[in-house]
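Novice: sequence unknown, structure follows:
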């Protein structure tokens, strides 16, 4: 499938600038392997990059300066894990929902079916702090801001089981959620972020189409650790970025 992403021209001598959380890693590793100029502002590796100001997350002055000084597009990979936090593992009050855009997707027979709007509101509350950070990035960008969709879920729970950091999910059941449920949460999360991008004038960059199978799940060659994609996936995202600079 050919990409329909528009081109956003910049000075080709400038490194690609990507800001965000853990999904930045696979793209940064791909750029390093291919010797492509790339600057990663990975919040997990930058103590003090984000501070709370009256309960609202705020970028540090150092990060603000780097964004202001970058002339080309800025690629955001801020957040991107809310759907996994909510539903990668089974909740003690097992639930499911009908995704309005794909109502024929299967339901978990053991789960309580909740209204989709109720699930959406929870996801919106979980993404609010990341959207606040993205708003700051958008304000500081000298050029176009592009937000990269988080990687699609992987269907095979058995493959994922050994890679789940169980301790990071206190209060959840020690069971990976059904694949269809995880897919629905990913789609709903992407919808929330895509709508924000549309309103904010940010280009939403969907996951590389070749990375998903006919059901929308991540293909095996791109699997990372259940929550993340690998460097091969990162290479394809990097190619998307290069087409936009």
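Specialist: That came through, no problem. Just so you know, these numbers come straight off a predicted model, no measurement behind them.

Novice: Only C-alpha atoms from now on, for both contacts and neighbour counts.
Specialist: Noted.

Novice: Do I have it right that residue 107 meets residue 183?
Specialist: No: using Cα atoms under 8 Å, residue 107 is not in contact with residue 183, being 11.6 Å away.

Novice: Would you mind telling me which of these two has more residues around it?
Specialist: Ranked by neighbour count (other Cα atoms under 10 Å), residue 107 and residue 183 place residue 183 first, with 24 against 18.

Novice: and the more buried one, what is it in contact with?
Specialist: 152, 153, 216, 217 (Cα atoms under 8 Å, 6 or more residues apart in numbering).

Novice: try this one side by side with the last:
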């Protein structure tokens, strides 16, 4: 048994779990394996050759951080939106932020992940029936943990400016929206969308502490749960 995995930073948890279990994974980093081109993304010769010469399932963890880029840190103009599946989830208070239409937020996020959606579509066209997409890990609810473990790159970007971690209701909805967008694209392309392992979430849909790595990623224990899903999906 072996796996082919195409993705980026969310793949680390899976790779660590696979190494600990002795499961071989052939990993291709999305930024090196697929490049932007016209009329659509182009696979690198290395990836194309590897996929052409095997019949293994192709697992994707592409594009799983747009929601964090949109709303991990409170925007300079705080906002909220109503997700149609979670209409009661709203940030506390009635003022101090702007309500953005759901359709506008969704359109912005779809544009932000456009290259990754196109990459999935290209893989599905070239290798029909072989591609399966892994949902990105849930959000971490604990704002103190997030603040205390922010990546140095985000801190450099923030500089000396004061900042706040976005309300957890907003972060949850943005994660769900990102997942919705990828699930819709997968249905259109004939790709199986594999939701997060249910045992990784608490009762409110957030990532359980046992599976935290850093503010935006899960750990190898979470990766082990995903490996089980990948085995079942083969």
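Specialist: On my side now, so go ahead. It should be emphasised that the depicted structure is a prediction, and the values quoted were computed from it without experimental measurement.

Novice: TM-score for this pair?
Specialist: For this chain pair, the superposition-based TM-score is 0.91 by TM-score structural alignment, normalised by the length of the second structure; 229 aligned residues with a Cα RMSD of 1.9 Å.

Novice: quick one: residue 70 of the second structure is in a helix?
Specialist: Yes: assigned with DSSP: H, G, I helix; E, B strand; the rest coil, residue 70 of the second structure falls within a helix.

Novice: before we move on, back to that, show me the two of the contacts of residue 183 of the first structure that sit farthest apart.
Specialist: 153 and 216 (8.3 Å; Cα to Cα).

Novice: of the two, who's got more company?
Specialist: Using other Cα under 10 Å as the criterion, residue 153 of the first structure and residue 216 rank with residue 153 on top: 27 against 16.

Novice: Show me the strands in the first structure, by range?
Specialist: For the first structure, applying DSSP state E gives strands covering 16-20, 38-42, 50-53, 56-59, 74-77, 95-96, 112-113, 145-148, 203-205.

Novice: residue contacts, the equivalent of residue 175 of the second structure over in the first structure?
Specialist: Aligned by TM-score structural alignment, residue 175 of the second structure pairs with residue 186 of the first structure. Contacts here follow Cα under 8 Å, 6+ apart; on that basis residue 186 of the first structure touches 83, 84, 152, 153.

Novice: ok, now with 6 Å
Specialist: Applying Cα atoms under 6 Å, 6 or more residues apart in numbering, we find residue 186 of the first structure in contact with residue 83.

Novice: need the strands of the first structure in TSV with mean neighbour count, can you?
Specialist: Formatted as TSV, the strands of the first structure follow (neighbours: other Cα atoms under 10 Å):
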stretch	mean neighbour count
strand 16-20	23
strand 38-42	19
strand 50-53	12
strand 56-59	16
strand 74-77	25
strand 95-96	22
strand 112-113	14
strand 145-148	24
strand 203-205	20
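
Novice: Make JSON lines out of those and add distance to residue 26 of the first structure.
Specialist: As requested, the strands of the first structure are arranged in JSON lines below (distance: least, Cα to Cα, whole Å):
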{"stretch": "strand 16-20", "distance to residue 26 of the first structure": "12"}
{"stretch": "strand 38-42", "distance to residue 26 of the first structure": "11"}
{"stretch": "strand 50-53", "distance to residue 26 of the first structure": "22"}
{"stretch": "strand 56-59", "distance to residue 26 of the first structure": "23"}
{"stretch": "strand 74-77", "distance to residue 26 of the first structure": "11"}
{"stretch": "strand 95-96", "distance to residue 26 of the first structure": "31"}
{"stretch": "strand 112-113", "distance to residue 26 of the first structure": "35"}
{"stretch": "strand 145-148", "distance to residue 26 of the first structure": "13"}
{"stretch": "strand 203-205", "distance to residue 26 of the first structure": "16"}
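
Novice: between those strands, which one is nearest to residue 178 of the first structure?
Specialist: Taking Cα to Cα, strand 95-96 is the member of the strands of the first structure nearest to residue 178 of the first structure, at 9.7 Å.

Novice: equivalent range in the second structure for the closest one?
Specialist: With TM-score structural alignment applied, strand 95-96 of the first structure matches the range 79-80 in the second structure.

Novice: The matching stretch vs the first structure, mean deviation?
Specialist: Per the superposition on the first structure, stretch 79-80 of the second structure and its aligned residues are separated by 0.7 Å on average (mean Cα distance after the TM-score superposition for the first structure).

Novice: And stretch 4-13 of the second structure, end to end?
Specialist: 15 Å (Cα to Cα, to the nearest Å).

Novice: burial measure for residue 131 of the first structure, as a count.
Specialist: Number of residues near residue 131 of the first structure (other Cα under 10 Å) recorded here: 18.
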